[in-house]
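Student: Provided below for reference: sequence and predicted model.
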Amino acid sequence: MSHLFPTYQRWEIEPEHASGSIIHGKDGRSYLDFTSGIGVCNLGHRPEAVERAIKEQLGLFWHVSNLFPQSIQEEAAEKLAKAAELDYVFFANSGAEANEAAIKLARKATGKKKIITFLQSFHGRTFAGMAATGQEKIKQGYGRMLETFVHLPFNDLEALKNELDDDTAAVMIEIVQGEGGIHVVHKEFIENTEKLCAENGVLLIVDEIQTGIGRTGKPFAFQHFGISPDIITVAKGLGNGLPIGATIGKAQLAEHFGPGSHGSTFGGNPISTAAACAVMDIIFKSEFLEEVTAKGDALFQLLNQELGSLEVVKEIRGIGLMVGIELTVAAQDYLTKLRESGLIALPAGEKVIRLLPPLNVTHEDLQKAVFKLKEILINQTITA
């Protein structure tokens, strides 16, 4: 009997050890991991530089609380702020906490209450995160949600224009809806959203929990569109497996997050911030990001070439190394068969196979993954 609450639908693979793009299971088999811990292990499992940074900090101190100045926090904050072209950072432990902080900051800074988000979005499982999320299945069984969250159709500019009013504190958006099915924001929509926010005194919050830290070939996905959000949130890939999240904002917001306004006992933990510094030193280099873009282009080309004509494949979409393959039928049986074949992938909604390989994945592993996908999609379609 397990003493864990059954909150997760566990897979049949129990990892024994892992390195790079490979998970070695207790069943004696090796698996090509195209989940990266759900977009967390962007440098693969146990990258040497990150492991060294963790061990070095372990030998100094593990926790002292945020009452103490910590140079490792300052270093991580500077790297994040510089990469995001913003000014201030609040460290949390997860994406949900980062989004919680962003929502609090937006309401406090503007004195307004309403937050506009979008259908199919996902912003976490706290009460504010659930309320912000545009998926009813996340909210079932929990009673009345927090008020003043409004969900609009994604990429619908007229709906946004009609909903903005004097009580709107912020528009909160994902550049690529990850859990919602790998839907990419339209350029015209996000540009006009930024403009409308500026004209109406509304803050623009970009949720980069899954898209940030190089996943799309830029430090942050919003940088593909030339916009300047007021607040962005990051987590997942920032610590490459160590728990860390961050809310990053413009300078004028600092006065609203002074002493006593918000906090987190473990936020900015020195072990996690040491890992984050090592991650950013690698991923934010221009040559590394150029490689991510090149690999993403190669993956899309190969996927379209090998899978695009299959009857079961409806659409292939995404940016960089964040890919969704929408099927005409439910994806779950295919995902099970893929694991049995040695490739681990994720769902994104009912009909989408999501690929989130490590950003330093080899071209050989990308090819292996595509041909395994092709084999399973063809064979399962024939036997379905």
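Tutor: Looks like it arrived, so ask away.
Student: contacts and neighbour counts: CA atoms only from here.
Tutor: OK.
Student: tell me the contacts of P47?
Tutor: Contacts of P47 were listed using C-alpha atoms under 8 Å, 6 or more residues apart in numbering, and they are S19, G20.
Student: give me that answer again for 7 Å
Tutor: P47 makes contacts with G20, as judged by C-alpha atoms under 7 Å, 6 or more residues apart in numbering.
Student: against D207, how distant is it?
Tutor: According to C-alpha to C-alpha, to the nearest Å, P47 and D207 sit 26 Å apart.
Student: got a list of what the most centrally placed residue in the chain touches?
Tutor: Closest to where the C-alpha atoms of the chain average out (C-alpha atoms, centre = their mean) is Q210, at 0.8 Å. Shown in contact with Q210 (C-alpha under 7 Å, 6+ apart): G39, G178, K236.
Student: want to compare, so here's the second one:
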Amino acid sequence: MSQDKVTRQTFDEIMVPNYAPSQFIPVKGEGSRVWDQEGKDYIDFAGGIAVNSLGHAHPALVEALTEQAKKLWHVSNTFTNEPILKLAQQLIESTFAERVFFCNSGAEANEAALKLARKYARDHFGPEKNEIISFTNSFHGRTLFTVSVGGQPKYSEDFAPLPGGIHHATYNDLASVRALISERTCAVIVEPVQGEGGVLPADPGFLEGLRMLCDKNKALLIFDEVQTGVGRTGELYAYMHHNVTPDILSTAKALGGGFPIGGILTTSNIAASLVPGTHGTTYGGNPLAGAVAGKLLEIVNTEEVLEGVKKRHHLFVEGLNAINHRYNVFTQIRGAGLLIGCVLNDTFKDKAKAFTTAAEKEQLMVLVAGPNVVRFAPSLVITEEEIAEGLARFERAVASVANS
């Protein structure tokens, strides 16, 4: 087999078939534009699934990575390193956190959060306090533990038997949580905006109600901010929009701007349960990730960028509403900041993929969030010109689906 030329067909020939990627292969990116093997340009409204928070090849991130790569790549957690300690300091100074743990992905971050919650409960209340409450249509990762906690059976049912002690309440329904929570509950895990479940924001008072129920039952409240964190909603973390502070917060995706990194934020009291030997990761907290994420956080955690996200939200919503007015395909446009979902009406039920395929033909990258929601998660600093051009391409895609 020649290794000189690879094509999309190469994927079908040699890769495990758990993905069905688009028919073009991106080879270069700059800002919110991507070019494929043939040199065609695409506007990126997908952001690597809410990862490329500063777009592609941001000069400051390239410089941070390059400079660190000349110094130190990896030492394992037998040692610590300067970039990761500086990043931890940044996160602590900017959030409720007193302690930070780093890993490589959102799934790993949620795995750590859930393990910590059970360990903390065992340390303070005994082994019988081990139950976890999550929500239907939630998504927390692809490990066996996190896929079990996630509330979408299609992702877990093929891998039974699953870990026990997990219950699923109805999102935005405090009564359903009240019916499940008890003295055996060690944690409630929730997304402030359900991402993969359809870009569904928490109703006013819902997260505050969870905080009260957790306090009453001595359970920890975990916010999964893998998709909503690091400026995505217009605040550094989405909990800052609400009158509530979690006990543990998971973060990943946008934190590295495309370089793999994840982590959990928590308090000193809770963190004390993860003593040496209880949890770990070979690559987590490596110097390359620390350098890139530190520079990204320095840029994103500014009034200019965070206010810019709110402004761009309105540009997207106005543009999408205008498109919907002309083609009548969505029942609702919802979300927060630059995490936006367009809910398809009954005429186009289960056809979200048709819209992303049509967008691809118009040289636009967009996402789905389930079969009935088209999702947008672009760079936080995407230009107004790129938004306008991308929406024009999306309108052509909508027209092709609506008129087919």
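Tutor: Yep, it's here. Fair warning: this is a prediction, and the values are worked out from it, not measured in the lab.
Student: can I get the contacts of Q210 of structure 1 in CSV including distance to K250 of structure 1, neighbour count and secondary structure?
Tutor: Supplementary listing: the contacts of Q210 of structure 1 in CSV, determined by distance: C-alpha to C-alpha, whole Å; neighbours: other C-alpha atoms under 10 Å; DSSP: H, G, I helix; E, B strand; the rest coil:
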residue, distance to K250 of structure 1, neighbour count, secondary structure
G39, 26, 29, helix
G178, 25, 27, coil
K236, 22, 28, helix
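Student: so which of those residues comes closest to I54 of structure 1?
Tutor: Proximity of the contacts of Q210 of structure 1 to I54 of structure 1 (C-alpha to C-alpha) peaks at K236, which lies at 16.8 Å.
Student: my guess is that closest one meets G39, correct?
Tutor: Yes - if you go by C-alpha atoms under 7 Å, K236 of structure 1 and G39 touch, sitting 6.1 Å apart.
Student: out of the contacts of Q210 of structure 1, flag the one nearest to D333 of structure 1.
Tutor: G178 (20.3 Å).
Student: alignment lookup: that closest one to structure 2.
Tutor: Matched by TM-score structural alignment, G178 of structure 1 corresponds to G195 in structure 2.
Student: and that match, how far is that from G290 of structure 2?
Tutor: From G195 of structure 2 to G290 of structure 2 the distance is 26 Å (C-alpha to C-alpha).
Student: and what of I132 of structure 2?
Tutor: 31 Å.
Student: who has more neighbours, these two?
Tutor: For the pair I132 of structure 2 and G290, the greater number of neighbours falls to G290 (28 against 24), based on other C-alpha atoms under 10 Å.
Student: okay, now the nearest residue to that one once chain neighbours are set aside: neighbour count?
Tutor: In this structure, G290 of structure 2 finds its nearest non-sequential neighbour in I84, 4.4 Å apart by C-alpha to C-alpha, 6 or more residues apart in numbering. By the criterion of other C-alpha under 10 Å, I84 of structure 2 has 23 neighbours.
Student: need the three-state assignment for I84 of structure 2.
Tutor: Secondary structure, DSSP: H, G, I helix; E, B strand; the rest coil: I84 of structure 2 is helix.
Student: let me see the contact set for whatever residue of structure 1 lines up with it.
Tutor: With TM-score structural alignment as the matching criterion, the partner of I84 of structure 2 in structure 1 is Q73. For Q73 of structure 1, the contact set (C-alpha under 7 Å, 6+ apart) comprises G268, P270, T273.
Student: could you give the number of residues near the counterpart of P153 of structure 2 in structure 1?
Tutor: Matched by TM-score structural alignment, P153 of structure 2 corresponds to E136 in structure 1. The number of residues packed near E136 of structure 1 is 11, by other C-alpha under 10 Å.
Student: rewinding a little: which of the contacts of Q73 of structure 1 fall in strands?
Tutor: Judged by DSSP state E, strands contain none of the contacts of Q73 of structure 1.
Student: in helices, which of those appear?
Tutor: P270, T273 (DSSP state H).
Student: which contacts among the contacts of Q73 of structure 1 does structure 2 share?
Tutor: Among the contacts of Q73 of structure 1, the contacts conserved in structure 2 (both residues aligned by TM-score structural alignment, their matches' C-alpha atoms under 7 Å) are G268, P270, T273.
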